[in-house]
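S.K.: Sequence first, then the predicted structure:
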Amino acid sequence: MLLYLLALNPTDSVTQGFLPAAARLGLSVTVLTDSPAPHQRAYARLPSPPDVLKCDVREFREVVSLISTRRAPNAVFTNSDHLQTQAALAADYFGLPAKNWKATLRAKDKGLLRRHLARCGLDTVWSAELAPGEAAATLTELDVPLPCVVKPREGVASEDVELVDDMDQLVRCCEDVRRRRPGAALVVEEFLVGEQYTLETLGDGTRRHVVCGFRAEPSPPPYFIDAVYEFVPTHPPAVLEQVLAQLDELGVGLGACHTEFIVQADARARIIEVNYRAVGDQTDLMMADLLEIPYFEYVLGVHLGRPLPADLGARTDMRMHNLAVCADRAGTLTEAPGPSDLVSGGVRLSYRPVRALGERHEHYHSNRDFLGLVWAMGQDEEALRRAAAEFVAANRWEITP
C-alpha cells in the first residue's frame, strides 16, 4: 500500500512519528515536498527511508498531477498546517478518505474561522482583517477593543503574534509584521482572557475520540510562547461540550486535530485557533508514549479508511509536564546539553534538543526560539514540575551574539 505524504520542512512528528508508524503498518511512503534535500538528510538514517520527490505542494493541482503519473495512492496525508487543504483536495480527487476541505480552510484562515463561528451563533470574537497592501493606519477608523492581538491570518507557532495596548502600538506592530512578511494578510482580534488549554481529538469520519488535553502556560505578554504544557486527561463536561460543538460547526471530523482555547471565569470556552493536525513540538511523541497507544498508526489508519476502535485503550493514571528552554536573544548556540533520559524517584525525564550546536538564529519571540524540550512523566504532578526545573537549573545553554 502506498502513502503520499505532503511536507514543507522536515519535522519530528513525521521523522520520528509518522514514518516509523507507516513502516509498522507495511506502507510504502513517497514524500512530496518543495525542498527535497533537507528531507533526504533527515530520513537518511531511517531503516526504510521514503522516496522523496520535488513538487510544488502548496498548489493542489501540481500534487494531483504528479501523483497521477505514478502508482495509484492508498492515502494522501499531511501533518503540515500549511498543506491540509491541498492534501484534502488531492485525496478527494483520487477517491480516498479526505478531510473536509472547507474545514481545513476554515482552520487555516483565522479570519474565516472567526466569521464562520460568529455566523453559526456559537461565539463572536471581535476581529478585523488587514488585507495585503492595505495601510495599517486604516485600523484607526475602527472601534478596536484594546488591548488586542495582532497575528498573521495564516500563521503558525505563535510567529509574529503580539499583544498591543494602544492604537499607535497597533499600527507600528502591523507595519513591523508587514516588513517581515511582505504581502501577508493580518488579523486583529479581541484579546481573550482566561486559562489556556488544548484539546486533542482523533476521528475516523464516523466516530471521534477525545484523546486528551493540555494546560498551557504562555510566556508573559506581549508574546505568546507555549513554554509549559501539562497533561490534562479530560476537561470538564461543560467545557468539552462547548469546544466540540464549535469543531462540529467548523466541519472537523476525520483525522487528528489540535485545538487551543481559553476558559474564562464564567466557564465559557472560547477557541483561540484550530490546528487541523497532530499537536507538535514533540508533544505528540510524548503523548503517545504517556498514553501507551499506537497514536501515529491510528492517525494514518483513518486516512486509509480504517475505523477507530470504540476504545483507544489509553492509559489514564499518568501525568506529564513539559518545560521548553527558550532563547532570550539572537545568536549562535555554543553550549547546550545533549539528549538525556533519566529515571529517579518515580519520574521519567527526557530532554531533547531542538536547536543544534553551532546554529545561528534570530530572536523570533515564538516557538521557533525553543532550544530544547524537557519532558517529565510520572504520577506526582509536583514531582514532575520539580524534576523539570532541576534539570534546567543543572544545565547550561549559551548563546553567543
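M.R.: Yep, it's here.
S.K.: all contacts plus neighbour counts: C-alpha atoms, from now on.
M.R.: Fine.
S.K.: how about the strands in the stretch 151-300 of the chain?
M.R.: 162-164, 186-190, 195-203, 208-218, 226-232, 255-263, 269-275 (DSSP state E, counting those that start in this stretch).
S.K.: Please point out which parts of the last one sit buried.
M.R.: Right, the one you point to is strand 269-275. Ala269, Arg270, Ile271, Ile272, Glu273, Val274, Asn275 (16 or more other C-alpha atoms under 10 Å).
S.K.: Going by distance to Ser127, which of these wins?
M.R.: Among the buried residues of strand 269-275, Ile272 lies closest to Ser127 (C-alpha to C-alpha), at 12.0 Å.
S.K.: what's near enough to touch the closest one?
M.R.: Neighbour list for Ile272: Leu192, Thr259, Glu260, Phe261, Ile262 [criterion: C-alpha atoms under 8 Å, 6 or more residues apart in numbering].
S.K.: Could you rerun that using 10 Å?
M.R.: The neighbours of Ile272, taking C-alpha atoms under 10 Å, 6 or more residues apart in numbering as the test, are 110, 113-114, 125, 191-192, 196-198, 259-262.
S.K.: do Ala278 as well
M.R.: 13, 78-81, 200-202, 255-259, 284-285, 295-296, 299.
S.K.: Quick check: the gap between the closest residue to it other than its chain neighbours and Phe18.
M.R.: Using C-alpha to C-alpha, 6 or more residues apart in numbering and skipping the chain neighbours, the partner closest in space to Ala278 is Ala256 (5.2 Å). Between Ala256 and Phe18 the computed distance is 12 Å (C-alpha to C-alpha, to the nearest Å).
S.K.: try this one side by side with the last:
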Amino acid sequence: MADPGKTVVLIGGRAHREFEVLHDLGYRILYLDKRVPLHLMAWVDVPVDVDTDDWDQVAKVVRDQLDGQAPAAVLTHVEPRIPLMAHLAEQLLPEGRGLTTSAARNCRDKWHTRTVLAAAGLPVPRFGLAEATREAARIARDIGFPVVVKPRDGAGAFGVRRCETVEETRIAAGHVLDEASPDALPGVLVEEYLDGPEYAVQTITRGGKTRVLSVFRQHMTEPPVFVELGYDFPSGLAEDELQVLELLVTSVLDELGVDDWVSHTQVRLCADGFRVVEVNARRPGGRLVEMTEVVSGVDMVDAVSRLALGMPVEEGEPRASLARYRSIVFEEAGTLLYQAPSAGAFPSIVEMEVPSGDQVQPVDHPVGGVYGRILVFADSVEELDRFERRAREALDLRVAPSDDLTWVAAETREFKSCC
C-alpha cells in the first residue's frame, strides 16, 4: 500500500458515512474485520479478514500491510473494538493521539466505570459484580429490590433486565453468564435500579476541555426490558439543571481519562440528583449523530475522525431549535407492510431496518425491539407535529397478523435497542 502516512486503519463498521468522511479528508482506508462484508469492498481501499480478538495478529497484519510504517490513524465506531483501537494506536503511532487504553478500559468495562467514579465520589448506582447466579442474588438482596442485571461490557441494552425478586435475578444473571461471547469480560453486573427520567449527553473533549453538544430527553419502554422509544430536544431540563449536568459529565470524563475524543453518556435524574448510568467512549448509535449535528452544528462522525487524525474539529451552525426522534416498534407480532421511505434529509429522516414483508416481533420480545426510526426537525412544536404526521402517512405502516410466525433474524438491524 502506497503512503502509509495517508492511510487510516478502520476496524469494523457498516455505516457509509464512516468511510465517506475519511475519503473526503483525503485518506485511504485499510479495513479490518473478522469477515469483510461484500458490500463494503467498494468503500475501502484494502479490505483484510483478520481475527479481531487476536490483538497481536491484528498489529502484525497492519505492520505487514504498511511495510512496518505508522498509519495516519487507527479508528473504530464499533463499541466492542474500542479497546483494540486504543491499543493499536498506542502500539503503532509515534505519538499519543485520541483515546488511551486506560480510558477505553474505564468506559468499556461497566464495573470498572462504576468503581472509578464511586472512588472519586461521583454519583453512580450501588453495584456489585457476580461470577455466579447465587452471588448475583446475594448482591441483589444487599442492594435491595428492584435491581438491574446487565452484562459487564455489553451495549445497546442487550441482556439488561430489571428484576423484582431473587428468582428473577438468578434467571437474568444466568442468561448473561450462559450467553456471554468468548471475548466478553467475566461476570455479571448487578446494580441499583434508578427511578427517574433519563438523558443522553453527547460531548466532545479536546485538550482537557469538554463541550456538551446535545442533551436529549430519552424515552424508554417500561421495565423489565429497556428499549429506546425516542428522544427530544430540548431536553426539558431547566437552565440550572443543565449546568449541573454539564459539570457532572465533564467531571466524569475527566476522572475516566477521556480526552481528545467524543462520548455518549446516559444519566438519570433521581430524587437525590443526577446519577450516571453509562459512559460510552464513542459517538451515539441510531440516528443521534444526525440529530446532534442539526441542533449543534457538529458532525460527530467527522469530529471523531479528525480527533483520531490529530486535526482540528470543524463546527457549523445549528439548523433547528427543536428535534424529535421516534423509534418504530410494534406491540404485536405479524408481517410488516409499508411504503418505502424517500431518501432521508432535513427536516425529516425516515429509515426502516427490515424490508416490507418481513416478520416483526413485539417491542419487548427478545428478538423484537426497534425496526426503524423517524426524525423531524423544526423551530416550533406545530412544525414538528406536522412533519412527523406527514412522515408516518407516507410510510403507511401496517402489521398483518400471522398465526404461524417463524422468526428469521435480519442482519441489517444494526441498532436493535438503545444507543
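M.R.: Sure, I can see it. What you are looking at is a predicted structure, and each value in this text was computed from that prediction instead of being measured.
S.K.: Could I get the TM-score for this pair?
M.R.: Once superposed, the chains reach a TM-score of 0.85 (TM-score structural alignment, normalised by the length of structure 1), with 382 aligned residues with a C-alpha RMSD of 2.8 Å.
S.K.: who touches both of Ala256 and Phe18 of structure 1?
M.R.: Common neighbours of Ala256 of structure 1 and Phe18, counting by C-alpha under 10 Å, 6+ apart, are Asn79, Tyr295, Phe296, Val299, Leu300.
S.K.: between those residues, which has the most around it?
M.R.: Asn79 (26 neighbours; other C-alpha atoms under 10 Å).
S.K.: ok so, going back, just want to know which of Ala256 and Phe18 of structure 1 has more residues nearby.
M.R.: A direct count of neighbours by other C-alpha under 10 Å for Ala256 of structure 1 and Phe18 places Ala256 higher, at 27 against 21.
S.K.: Return the residue of structure 2 aligned against the more buried one.
M.R.: Aligned counterpart of Ala256 of structure 1 in structure 2: Val262 (TM-score structural alignment).
S.K.: got the contact list for its match?
M.R.: Counting by C-alpha under 10 Å, 6+ apart, Val262 of structure 2 touches 98-99, 202-206, 210-213, 253, 280-284, 300-301, 303-305, 307.
S.K.: again, only this time at 7 Å
M.R.: Thr203, Ile204, Thr205, Ala281, Arg282, Arg283, Val304 (C-alpha atoms under 7 Å, 6 or more residues apart in numbering).
S.K.: quick one: the helices in the stretch 201-350 of structure 2?
M.R.: 239-256, 288-296, 300-309 (DSSP state H, counting those that start in this stretch).
S.K.: okay if I get the ones you listed as JSON lines plus distance to Glu383 of structure 2?
M.R.: Output for these, formatted as JSON lines (distance: least, C-alpha to C-alpha, whole Å):
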{"stretch": "helix 239-256", "distance to Glu383 of structure 2": "24"}
{"stretch": "helix 288-296", "distance to Glu383 of structure 2": "15"}
{"stretch": "helix 300-309", "distance to Glu383 of structure 2": "26"}
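S.K.: Looking at those helices, spot the one closest to Phe346 of structure 2.
M.R.: helix 288-296 (8.5 Å).
S.K.: related to what we said a few turns ago, could you dump the strands of the stretch 151-300 of structure 1 into TSV with distance to Asp317 of structure 1 added?
M.R.: Formatted as TSV, those follow (distance: least, C-alpha to C-alpha, whole Å):
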stretch	distance to Asp317 of structure 1
strand 162-164	37
strand 186-190	37
strand 195-203	18
strand 208-218	12
strand 226-232	11
strand 255-263	22
strand 269-275	26
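S.K.: looking at those, which is closest to Leu308 of structure 1?
M.R.: For Leu308 of structure 1, the closest of the strands of the stretch 151-300 of structure 1 is strand 195-203, at 7.4 Å, according to C-alpha to C-alpha.
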